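**Q** below are the sequence and a predicted model for it; my questions follow.
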Amino acid sequence: MTNEEEPVQAFTPLEAGDPVRVGPYRIVGRLGSGGMGRVYLARSSGGRATAVKVVHDELAEDPSFRTRFRREVAAARRVTGPFTAPLVDADPDADVPWLATAHVPGLSLGAAVATHGVWPEQSVRALGSGLAEALEAIHRAHVVHRDLKPSNVLLAPDGPRVIDFGISVAADDTKMTTTGAVVGSPGYLPPEQLVGREVGPAGDVFALGALLAYAATGTGAFGGGPAYGVNYRVVHENPDLEGLPDGLEDVVTRCLAKDPRQRPAVPELIEELGRWEGADGARGTFTAGTWLPALVAADVTALRVAPLPEEAPTTTADADLPTVTVGTAPTAVVTARLGAPPERPSFAARLRGAARRRPTAVLAAAGSLVVLAVVAGLLLPRAFSGSSGSGNGTGSTGSPTAAAKQLAVRQQWSGDVDFWQPVVVGDKVVGSQDGLLKALYADSGEQAWTYDDPSASSFEGVSDGLVVASSEKGTIHGIDPAGGNQVWSVDAKAHTAPGTTFHLYTRVVVADGTVYVNAMYDLPEGSERNGTYAVSALDAATGRLKWTRAIEHTLSNALAVVDGVVYGGVREADGSYFHAWDADTGDQLWRYHASASPAYAGELTAITVSDGTVYFGDSRTVLHAVDARRGTKLWTYEPDDDGVEEWLEPLVVSDGVVYGGTGGATSDYEPGAVRAVAADSGRALWTEHTEREPELHGLLDGSVLFSTKAGTLHTADARTGASPAATRLSSGDPDATFEGGRVYFDGGDGRLHAGRISLTGR
């Protein structure tokens, strides 16, 4: 169990400050609250019972949350299935965003087990069968729940219902990027999520296994106590399944496998768990008397027949304070001042937090080969004929094009590490594992060193032969790559203005012997604003502060330093701006007004500079081209596809074309696209849609190479976008790094792999 508040499905009276109407829905009672907001029982104008969730005020003030929320609402609308609570209405753009789902008059699984104890095996099998079908519907809509837990499973007479699929992720992602912490329910988060890896459908299977263990034993499969202890056991220890019926032990054990690839697929679970028989001997028939334990069934049935409160007359107890009578017995009279909420300090200063970092390919000089490997014998390559997207050109003649070439790979080694964001530094590969910065020899995979300060686990770059790393506490470290010894370290106090407290780095860039940091700082309690930002420059050889520039408004996480200029984005009161600062002094060179919409200004998400033009993409799917010397607009490009996506790093410019990927800000597992745009005019050349969010790796012999979060490598003809083949690399994000014709990547087996690749004619 977790310490979070369980939503109570039997409604309770409204309280002072609760709304009386949200959109077209009349609010009649409270159902509960959670990490994203408050949940109310409501009536539609036609009398339909709905559950309306109203997000917390601080999230409503966060534009990055609104972007995620808008995307997740769109994804949730696609989910349809008999064991999900469908989304029926939403308004992500309201002053306080809200959504409405069909009301399920049932107990949560957590409340049922806490009140009535453990379930018999057949009831647990029925529960698992319904939940597996719910997950199949959710995954079919390209949504990963990521927060399946007892409070998100409601029990109805005709089967369980999964709620909050994909919706709570917006709040969780916002909290995670703000605090840098893993957000979720201990014991139900899969190990890959706890160690910072991508979470796919197999993560939901892990949570399903944990739910089955909880229903059958009354305790979590990894014990209780502090979250850090539970999370440690999830990652490093076997589950405790004592008390689990023998008939369930095998399926639960497989669901809780540490390796996501070893967990059963959802269709397999539907087949295996769907063979349950109810108390009346009928197979797989969901009625209260056949699948639920008797005491739970009685409670659920009573809730199902409870009347929904009717419209109650309003009487006046005070001329200024209307009183609203709510509910059936017990009756409560709630007094609330209506109208706009009182003003409060803005939460905007905390909006970005530690932004989700996207591993950026290490690109060599122009014209160099950028390659990706397929592990022979680990995952079999699969080639598919035909385009996987919407490339709309024709094949070329002469030398083989992308449409007439094939990938070849030769594995060199695999190591017993699982690096996050590996980077090649000389003859070593550096990365973070289990919170420690480590280095392997690039030619053999043997361990070279481990940095002895566990706080400095985030690799930031290389300058003059020194590895630069940062810690959550704000300390910047200079490390000798030969032996992993510290050369210098500088505390965040060096660039923290008096009266502020360091909170976190949103981006660190190492360039030209200098470490440039985007940082957020807390202001004293009671201040008009909650936080402030600054861009600072540190000497990479000594750690000495060169300059710092305070940013009163919100600083985007994207940052680039090219030819003595620092480029970054700031969201101000009247919209978003793109800034250029002198890299030596921090003085502002120019400011470009990127968006004039204060309500939805967009965030700067990707930057590249080429031939005197700076190209930057934002979270509204707009690509801008600006004169790098004067800061004047050259052109903008916005795809005409449905939906809004953000531009992803890296942007690549080659032969007069800007290549970039776009994807969802909500989840890496949403569909995306690779796009080609004319560098001189912003004219769209082609778009190749991808099954999951893409990451570009550069150009190789007329082909654009890109991988996706689904674990596949693709080639696209650089002229037309035609993509005839895909090769399976991993069960998730391969997190690849490229250097000198060699690739280092995660094969999905918890190991780092190295290999070489070539693109040859057939």
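**A** Now that the structure is in, tell me what you want to look at.
**Q** from now on I want contacts and neighbour counts done on CA atoms only, so please keep to that.
**A** Fine.
**Q** now residue 745: which helix or strand?
**A** Residue 745 is part of strand 742-746 when elements are defined by DSSP states H and E.
**Q** for that strand, name the packing helices and strands.
**A** Judged by 3 or more CA pairs under 8 Å, 6 or more residues apart in numbering; DSSP states H and E, strand 742-746 is in contact with strand 737-739, strand 752-761.
**Q** now those as TSV including mean neighbour count and distance to residue 654?
**A** Shown next, in TSV, are the helices and strands packed on strand 742-746 (neighbours: other CA atoms under 10 Å; distance: least, CA to CA, whole Å):
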stretch	mean neighbour count	distance to residue 654
strand 737-739	24	18
strand 752-761	21	19
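**Q** comparison target below:
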Amino acid sequence: MRIAAIAAATGLTLALGAPASAATAAGDWTSDGGSQSNRYWNEHETAITADTVADLKEQFRVTTGTTALGDPLVVDGTIYLPHDDGVTAYSADGGRKLWTHHVDSVPELAWQDGALYVASGSLQTPSRLTALTSDGRARWTHTVDDIQLDTLAVGDGRVAVSGTNRDYTAKRTLAFRGNGSVAWTKEGHTLTERSTLVDGHGQVFLQPWDETSPADATLAVALDSGEVRWRADKALQPRAAVDGSVVAMEDKGVVTHRLHSLSSTDGATEWDVATSHYATARAMAADDSHAYLAERHADALTARDLSTGEVSWRAPVPEDADLTDPVVAGGLVYLTASSGSDRQLSAYRAESGEKVWTYRIDRSGFGQHPVVADGWLYLVAGDQLRAFRPT
């Protein structure tokens, strides 16, 4: 926890202003994975279900002027859409543009306690973590000159970011309090790949590095203090916090492809199973009973029982298609598959894998997943954000 060592390379700028309300609606989508558990699951969705999904009709679309779009957040009636010029806020029920915060790359976004956290930067410019109010004003900004921030996790009132420099000689994770002060830092560690979760014990998961290569280990670290709670002697990618467990991927090139369930308390293995090659290329969605994996090399969307890891069902997807992160909401699993010029979003029953709805997307994309929140489905299509709801 060498805060003094990092002080010379970072800077904190504060802006005074009344804090926004910390309350958010139960059906909001507050991070890329939906919430701090990173399950890509909106458990509160009741309007769009297997009975109503066929009635989805487009209500509005926003043309942004850029195809470099990220995955949106939806909070308190506002859509926050990341793009290559920063983040723009739109009204969630009509697409009216509210404001834009400019940065020089497609940022990582997360919402917590009335603040939108924006992590941005490139190898050519300093990286910044900024806390914005709901009306786009900066509460504070922290600047890092020597690494590119590329991973962001929020939970329990804290924020963690990490990154490396171009040749991997500098690796660092920083944790912040809500007021922008640094809680702790860990040199030589980054948040594990695609692991933007904070589990039920308030832990984030770090990858230690051996000089310029990641070590064969994973650390569970208390987000409030930086204390190492436990260590697994394998390089894992914890993807979702489920009750008292963490479901994690293990991917070693063409050698090892496995899915693990670990105890959040001590890291003990509860079960582990083999998956198809590169099933880790996309995130995993999880509800209360199953984990859903988009397995490109198996040409399938697969549901695995969270108590055993065994396959409950497997739904075919177009052969050799590029697959997005799956999303679960209203008893449905959503998945976008792109094969050549054919790009389609499909919905499957979570209980059986039966496909019940397909929407053909007439524009290209970059692997963005849909977001289902508060009775709406939001979809990035090329340079557009489209919004649907049942009618």
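**A** Perfect, thanks for sending it. Computed from a predicted model, the values in this text were never measured in an experiment.
**Q** on that earlier part again, tabulate the helices and strands packed on strand 742-746 of the first structure (TSV), appending distance to residue 322 of the first structure.
**A** Shown next, in TSV, are these (distance: least, CA to CA, whole Å):
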stretch	distance to residue 322 of the first structure
strand 737-739	63
strand 752-761	65
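**Q** do you know which of the ones you listed lies nearest residue 708 of the first structure?
**A** Proximity to residue 708 of the first structure (CA to CA) singles out strand 737-739 among those, at 13.8 Å.
**Q** would you check the span in the second structure matched by that closest one?
**A** The aligned range for strand 737-739 of the first structure in the second structure is empty, by TM-score structural alignment.
**Q** can you list contacts of that strand?
**A** Contacts to strand 737-739 of the first structure, defined as CA atoms under 8 Å, 6 or more residues apart in numbering, come from residues 360-364, 370-372, 421-424, 743-745.
**Q** nearest to residue 601 of the first structure among these?
**A** Among the contacts of strand 737-739 of the first structure, residue 360 lies closest to residue 601 of the first structure (CA to CA), at 24.8 Å.
**Q** so the closest one, which of the three states?
**A** What DSSP: H, G, I helix; E, B strand; the rest coil gives for residue 360 of the first structure is coil.
**Q** pull the number of nearby residues for it.
**A** 19 (other CA atoms under 10 Å).
**Q** again, but for residue 396 of the first structure
**A** The number of residues near residue 396 of the first structure, taken as other CA under 10 Å, comes to 14.
**Q** residue 223 of the second structure pairs with which position in the first structure?
**A** Here residue 223 of the second structure is matched to residue 540 in the first structure, going by TM-score structural alignment.
**Q** quick one: the strands in the stretch 251-391 of the second structure?
**A** Taking DSSP state E, counting those that start in this stretch as the test, the strands found in the stretch 251-391 of the second structure are 256-263, 269-274, 284-286, 290-295, 300-305, 311-316, 322-323, 327-329, 332-339, 342-349, 355-361, 371-373, 376-381, 384-390.
**Q** pull out the buried positions in stretch 181-195 of the second structure.
**A** For stretch 181-195 of the second structure, a neighbour-count test (16 or more other CA atoms under 10 Å) marks 182-195 as buried.
**Q** now stretch 89-106 of the second structure
**A** Buried residues in stretch 89-106 of the second structure, counted by 16+ other CA under 10 Å: 89, 90, 91, 92, 95, 100, 103, 104, 105, 106.
**Q** got a list of what the second one touches?
**A** Right, the one you point to is residue 90 of the second structure. By CA under 8 Å, 6+ apart, the neighbours of residue 90 of the second structure are 78, 79, 80, 81, 96, 97, 98, 99.
**Q** now the residues you listed in CSV, with secondary structure and distance to residue 332 of the second structure?
**A** Output for these, formatted as CSV (DSSP: H, G, I helix; E, B strand; the rest coil; distance: CA to CA, whole Å):
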residue, secondary structure, distance to residue 332 of the second structure
78, strand, 24
79, strand, 22
80, strand, 24
81, strand, 24
96, coil, 29
97, strand, 30
98, strand, 31
99, strand, 33
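**Q** tell me which of those residues is nearest to residue 170 of the second structure?
**A** The closest of those to residue 170 of the second structure turns out to be residue 81 (CA to CA; 30.0 Å).
**Q** now do the same for the closest one: its match in the first structure.
**A** Looks like residue 81 of the second structure stays unaligned there (TM-score structural alignment).
**Q** and residue 81 of the second structure, how close does it get to residue 101 of the second structure?
**A** As for residue 81 of the second structure, its distance to residue 101 of the second structure is 11 Å (criterion: CA to CA, to the nearest Å).
**Q** does the residue lying closest to residue 585 of the first structure once chain neighbours are set aside lie in a helix or a strand, and which?
**A** Of all residues not flanking residue 585 of the first structure in the chain, residue 547 sits nearest, at 6.3 Å (CA to CA, 6 or more residues apart in numbering). Per DSSP H and E, residue 547 of the first structure falls inside strand 545-551.
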